[in-house]
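>>> let me see the structure of the following:
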Amino acid sequence: MECQRLSLPPLTAPGEVVTFYSYKGGTGRTMALSNIAVLLARRENASVPVLMLDWDMEAPGLHHYFEQHEERPGVLEFFEACRQQLERFRLEPASRHGSDEALAQRVLDAIDWQQYVVRVDEGSPLYLMRAGRFDTSYSERLAQMRWDQLFDACPALFRCFADTLAAHFRYVLVDSRTGRTDSAGICTTLLPKKLVVVFTPNRQSLEGVDALVTRAIEYRRSHEDEQRPLLVYPLPSRIEMGDGAQRAEWRRGDAQKSIAGFQPMFERLLRVSYGLPQIALDSYFDEVQLQQTKTFAYGEQLAVRIDQGGDRFSLTRTFEAFLHWLTGGYFPWQSSREIHLLAAINEAQNALLLEPGRAVALPLARDLGRLGELYRKDGRMAQALDVLRQSVEIRARMLGEEHVDTLAAKSGMARLLRQLDKLDEARLLEEEVIRIRERLQGGEHPDTLAAKACLAQTLVLQHDHVAALHLQDAVLASYTQLLGAEHPLSLAAMDSRAITLLQMERLPQAQALLDTVVTARTRLFGAEHGDTLHSKLALAQALVRQGELEGARQLLEAVLQVQERRLGMDHSATLDTRDRLAEVLARQGDWAGARQLYENQVAARERTLGLDHQETLMSQRKLAEALLRRGDLDAARSVQEQVLEVHARLLGEDHLDTLHSKKQLAGTLQQQGESEAARLLEDAVLSGSDRLLNGRSGGMPRPQEESMLDGARHLQQTILAERATEPDTLGSMIGMLQDMIEREQYHQAGELVEHLKPCLLRPGVPGRLRKRGMGQLKRLYKQQGDLAALLALQEDEVLALEGALSEAGIGQR
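Okay, here's the model as predicted:
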């Protein structure tokens, strides 16, 4: 039967190809795609052309969601035609083929793709390319379709096919085969700009999509012809809304039940895939979870056509929320609040071009300020500063430099400048705000006091502690007089003053003040309030620095218990407190307790940051130290070998971190009696340090380069000092000292002398070496004009000679 041909004109701008993939069947992938397709086609007064492709040819079902069941050719028949065209073109001279893209385009131009597409909704431009014509030969023809051979014959074919469809449809939604098949790889790796991974909360589904996404992104990175972005959107499906406990376990994870949690998994996966330091999917998964409902558990029903009310319990509302991210070009780690603010800002900026005035400009300035604060909290400082500057400029232009709203915006920008370590700029801005507020509002107005408190924080960071303390004293006195000693603002001022005292090493005063704050906040807000916990952490720090380890331990244990329960095992605040507590336990000699905490740290950082992250490696090194102190050498060695492997792979054999890892592993091998292996590692450290010291780190900032060189020297000196009884090693140390003196590197030479001098004064040192070494030490002291050190050295030399003569005399008797 002749199929009616459609007439689909090209778009003014290319559309997007979006693949929907699930590792296992039964996730509701096809249901999700069909509902989203209906919503997209209704947009802009039902004028958005949308095409659905049923590429799940082993189990086709997309056509069941629509009334149009006409038997007509589809995806299978289209690519059978492509295969025939390729076979025909293969008979032509190779010179006619041109590039791979040119060959693909010739194949596609020879086929009328529109005859494979059918319209499935007369009320909107919604179209479907079925899996194929389901006649008696369908299964046999599908089995004969070798997708790998088709790709090998023309690798650009699938990419050009996607581009052809995107030229006519705003959205091309591909329903992919499940599992790890060739056709699934085509749909997820070659075709899309965006990949929606539909999953249910179970291990099989999660492990499958994890592997698939990693493979797809790696393919795009590693193949020169496929250097295109691939945006990944996870879509949890069939979530049972009535069981809140299990829903939370599978979303956030539960270590005791060995449930990793889909949110941490996708945060890690997307962070590693896109090379981001940190992302959070809280807002995304708060909005995007497709709930299981009885109504749509049976048959092929379109939820968006049935529950059109769109209340917060409906699937329609969830699909629409998902589309905010998918079609708006936003990443899943962008919050819904950011998306709404960006939309409002864009609308206001367009309106401002048509009708300039305060009615539009001031709401725009407000939203820019809110967006800047959101970016600041998310750690996106450069973006925050840009929008905050725009907000300040609009307010200053519309309201004047001294309006309270302008001053508030300037204070917000100064706080951000402080966080960016632009302290001089922050200080100037804060001093300006204070001058204006004192003149207009008075010295004891709450806004003026708040501005003074902010300036004090900047002064502390500039190490101008005396000026900061003077301001804090004035602020605290005003708050106490106006509001009382236990008002939250008074306690906050007291807390800030205590932190300054802590930095000034006025520890008893800081401790007394923090004791007062902790007691008051506990009584007013509760023992587990965020401000109370903050003050307890500061008090613990004061106790540690005064050597009161037991008191600090009790405070840290209490805080950690609350954070683990309320924030979770993997929250950044929890990790920071756990690190502090582990250090206290280590100082107390409780290595068993420290080991348990470091094991928890390693597991948490592996989940949140990945195996190769620097903080994960640091936690592993601390764990290895605790294992060594416990005498568990085999376990310590295993951890150190893992760390060394990652450092060498990521940073190179001669990076300072790699050299440190080699040195630490060498120490463990020495304790295990493997002296030869330990020495080989130490020799590698010495050689690598030499290469670092003799080469220069081009492009590295000077402070970092100096720190790296100092670290390399320290490693060398440590190893050489440990081998100082060997004449060759002692000779190398003397040579290093001579070289440093000639280069006028007196600071580094002084550090080496601390290792070298006791070695030279040790009995049994050959006289020639001792004379040469002492000569270099005296040369250093003379060039530095350090007569006291020179006299002390001469006295030590005489005592050493007398001791040697005395021992020799005893030996003769």
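>>> from here on, contacts and neighbour counts on C-alpha atoms
Noted.
>>> longest helix in this protein, please.
Criterion DSSP state H: the longest helix present in the chain is helix 787-812.
>>> just checking, what packs against that helix?
Helix 787-812 sits against helix 767-784, with contacts defined as 3 or more CA pairs under 8 Å, 6 or more residues apart in numbering; DSSP states H and E.
>>> in the helix it packs on, what's buried?
Buried residues in helix 767-784, counted by 16 or more other CA atoms under 10 Å: 769, 770, 773, 774, 776, 777, 778, 780, 781.
>>> JSON lines please, covering those and showing distance to residue 513.
Shown next, in JSON lines, are the buried residues of helix 767-784 (distance: CA to CA, whole Å):
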{"residue": "769", "distance to residue 513": "58"}
{"residue": "770", "distance to residue 513": "56"}
{"residue": "773", "distance to residue 513": "54"}
{"residue": "774", "distance to residue 513": "53"}
{"residue": "776", "distance to residue 513": "53"}
{"residue": "777", "distance to residue 513": "50"}
{"residue": "778", "distance to residue 513": "51"}
{"residue": "780", "distance to residue 513": "48"}
{"residue": "781", "distance to residue 513": "47"}
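>>> now show me the structure for the sequence below, then we'll compare the two:
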Amino acid sequence: MIVTFYSYKGGVGRTQLMANLAAYLCYQKDKKILLIDWDLEAPGVHFYFKKSNEDITGKGLLEVFQDYCKVVRSAENLQHLTIEDFPKFTQENIISMVDASLLPPNEKQELRTGKIDLIPAGRYIEAEEYKRNVIDFDWYEFYETLDGKRYMEYIKKELKNLDYDYIFIDSRTGLSDYSNICNIQLPEVNVLVIAPTHQNLEGCLQVAKNIVNSPYVTSGKFRKGIVLPVLSRVEVESPDFEPFFYAYQEKYSFLIENLRNQFNDNQKISDEIRLRASSYFSDSLLGYNKFIAIGENVLFSERQGMIRGLGESYLFIAEFIRVFNEKDSKQNGDGNYDIIMLLELLESGNFIQLFEELDRKGIKDLQYHALKREFITQGEKSSDFIERLRVFISNLSLATPLSQKSSFSANA
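Prediction:
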């Protein structure tokens, strides 16, 4: 599944969010992720994985596009070109960032299979040449004159055929000549990272509306309008936080409502959206954290520890993205679907909704009622209580689908 990460301005934590979601999915979910650095004017994804410009020696995104332009310009007739004539991404363009298979087995003694690879924006080691190539590349000619629109459909198909669970694109900021390629044509999901300023709020809102109202989306032939807004680097102690947060929620709530409407015919995805919708804006909020404000910081590693603070928000966003991925286990009928959802409610600390869902199952187990009574009478949330509840849920055998009517209200 292809996901684009976009921000109207730079410095909002867009690349940091993408890198952390990739690390979480790789280390803790054993997923294979391909990152594409499409921020041609200011590339830097590789720094999050301890790589330098000197490590980027092969052809990147820009060189592949240049090769395509050369092929088309040299052709006497575009109609005579076939897909075999088009340049494609090969191992020459892909650089390993993380190979989890080289790490020790996980805590269950299972071999790790996750990895993170990168297609860089270009060959950074030739700095001056790369800079000239970025300046000289004519996006209008590429897309309109040289039939780049058709080529991007080919590229999208080729990317989806690669052996990755997720393809994350780090997009350029602002309203550039090629932003619609990253925001509309290529992805299946858009993540809009918004800093707490009015220019970011309004700029990303316009981009969100452009995506969901694009004929490429509304035709229903190519993709759905899955757009996830994320408010980032917010100082929640500021006296201006609450009014700004409510304005943000009011302006962007149509995107969450849009998700519900698009998946009415898919029980599993509809249930997942319903469970997350009411708390989406608060749970996806990325608060400002002075301890990781300097440098390129990735919070997830092979050492799985307790996730708190900003890491919890990263986890929430990652799990929401997983909802829409047909290749992920949540959509592959692995028999643990309901269990996964219940455990996620537990991990997020949403005990009231968790017990509502369990009650709806009609569970008559004495251990369950003892746990529920303990929670009601004591408000108990100790680590021992959480662990006992986790074990109980993990051992459940659930047959009743979560789509049955619940008292839970999911008004975003």
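>>> any idea what the TM-score is?
The TM-score (TM-score structural alignment, normalised by the length of structure 2) is 0.69; 323 aligned residues with a CA RMSD of 3.5 Å.
>>> quick check: buried residues in the longest helix of structure 1?
Neighbour count says helix 787-812 of structure 1 has 789, 790, 793, 797, 800, 804 buried, by 16+ other CA under 10 Å.
>>> could I get the contacting residues of the counterpart of residue 316 of structure 1 in structure 2?
Aligned by TM-score structural alignment, residue 316 of structure 1 pairs with residue 311 of structure 2. Listed by CA atoms under 8 Å, 6 or more residues apart in numbering, the contact partners of residue 311 of structure 2 are residue 299.
>>> does residue 311 of structure 2 sit in a helix, a strand or a coil?
helix (DSSP: H, G, I helix; E, B strand; the rest coil).
>>> distance to residue 22 of structure 1 for the buried residues of helix 787-812 of structure 1 - can I get that in CSV?
CSV is the format used below for the buried residues of helix 787-812 of structure 1 (distance: CA to CA, whole Å):
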residue, distance to residue 22 of structure 1
789, 75
790, 77
793, 76
797, 78
800, 78
804, 81
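>>> may I ask you to confirm that residue 682 of structure 1 belongs to a helix?
Yes. Residue state for residue 682 of structure 1 (three-state DSSP) corresponds to a helix.
>>> what about it, how many residues nearby?
The local packing of residue 682 of structure 1 (other CA atoms under 10 Å) involves 23 other residues.
>>> I'd say it and residue 661 touch.
No. Here residue 682 of structure 1 does not reach residue 661: they are 10.5 Å apart, not a contact under CA atoms under 8 Å.
>>> the counterpart of residue 406 of structure 2 in structure 1 sits in which helix or strand?
When structure 1 is aligned by TM-score structural alignment, the residue opposite residue 406 of structure 2 is residue 373. According to DSSP states H and E, residue 373 of structure 1 maps onto helix 358-378.
>>> what ranges do the helices span in the stretch 251-400 of structure 2?
Along the stretch 251-400 of structure 2, the segments classed as helices by DSSP state H, counting those that start in this stretch run 267-277, 280-283, 310-323, 337-347, 351-360, 366-378, 383-394.
>>> next one: the stretch 651-800 of structure 1
Counting by DSSP H, counting those that start in this stretch, the stretch 651-800 of structure 1 has helices at residues 656-671, 675-694, 702-722, 727-742, 746-760, 767-784, 787-812.
>>> list the contacts of the residue opposite residue 39 of structure 2 in structure 1 once aligned.
By TM-score structural alignment, residue 39 of structure 2 lines up with residue 56 in structure 1. Applying CA under 8 Å, 6+ apart to residue 56 of structure 1 gives the contacts 131, 175, 176, 177, 178.
>>> any idea how far residue 56 of structure 1 is from residue 186 of structure 1?
12 Å (CA to CA, to the nearest Å).
>>> one more: residue 597 of structure 1?
For residue 597 of structure 1 relative to residue 186 of structure 1 (CA to CA), the value is 45 Å.
>>> go on, residue 747 of structure 1?
Distance of residue 747 of structure 1 to residue 186 of structure 1, computed by CA to CA: 62 Å.
>>> number of nearby residues for the equivalent of residue 84 of structure 2 over in structure 1?
Following TM-score structural alignment, the counterpart assigned to residue 84 of structure 2 within structure 1 is residue 106. Using other CA under 10 Å, residue 106 of structure 1 has 17 neighbouring residues.
>>> and for residue 222 of structure 2?
Count around residue 222 of structure 2 with other CA under 10 Å applied: 13.
>>> kindly report the same for residue 67 of structure 2.
14.
>>> what does residue 221 of structure 2 give?
Neighbour number of residue 221 of structure 2 under other CA under 10 Å is 9.
>>> quickly note the distance from it to residue 215 of structure 2.
Relative to residue 215 of structure 2, and taking CA to CA, residue 221 of structure 2 is found at 9 Å.
>>> gap between residue 722 of structure 1 and residue 715 of structure 1?
Distance from residue 722 of structure 1 to residue 715 of structure 1, counting by CA to CA: 11 Å.
>>> over to residue 633 of structure 1?
22 Å.
>>> only the buried residues of stretch 62-82 of structure 1, if you could.
For stretch 62-82 of structure 1, the buried set under the neighbour-count rule, 16+ other CA under 10 Å, comprises 62-63, 65, 72-82.
>>> circling back to that earlier point, with distance to residue 294 of structure 2 added, can I get the helices of the stretch 251-400 of structure 2 in JSON lines?
Listed next are the helices of the stretch 251-400 of structure 2 as JSON lines, based on distance: least, CA to CA, whole Å:
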{"stretch": "helix 267-277", "distance to residue 294 of structure 2": "31"}
{"stretch": "helix 280-283", "distance to residue 294 of structure 2": "24"}
{"stretch": "helix 310-323", "distance to residue 294 of structure 2": "15"}
{"stretch": "helix 337-347", "distance to residue 294 of structure 2": "29"}
{"stretch": "helix 351-360", "distance to residue 294 of structure 2": "35"}
{"stretch": "helix 366-378", "distance to residue 294 of structure 2": "41"}
{"stretch": "helix 383-394", "distance to residue 294 of structure 2": "32"}
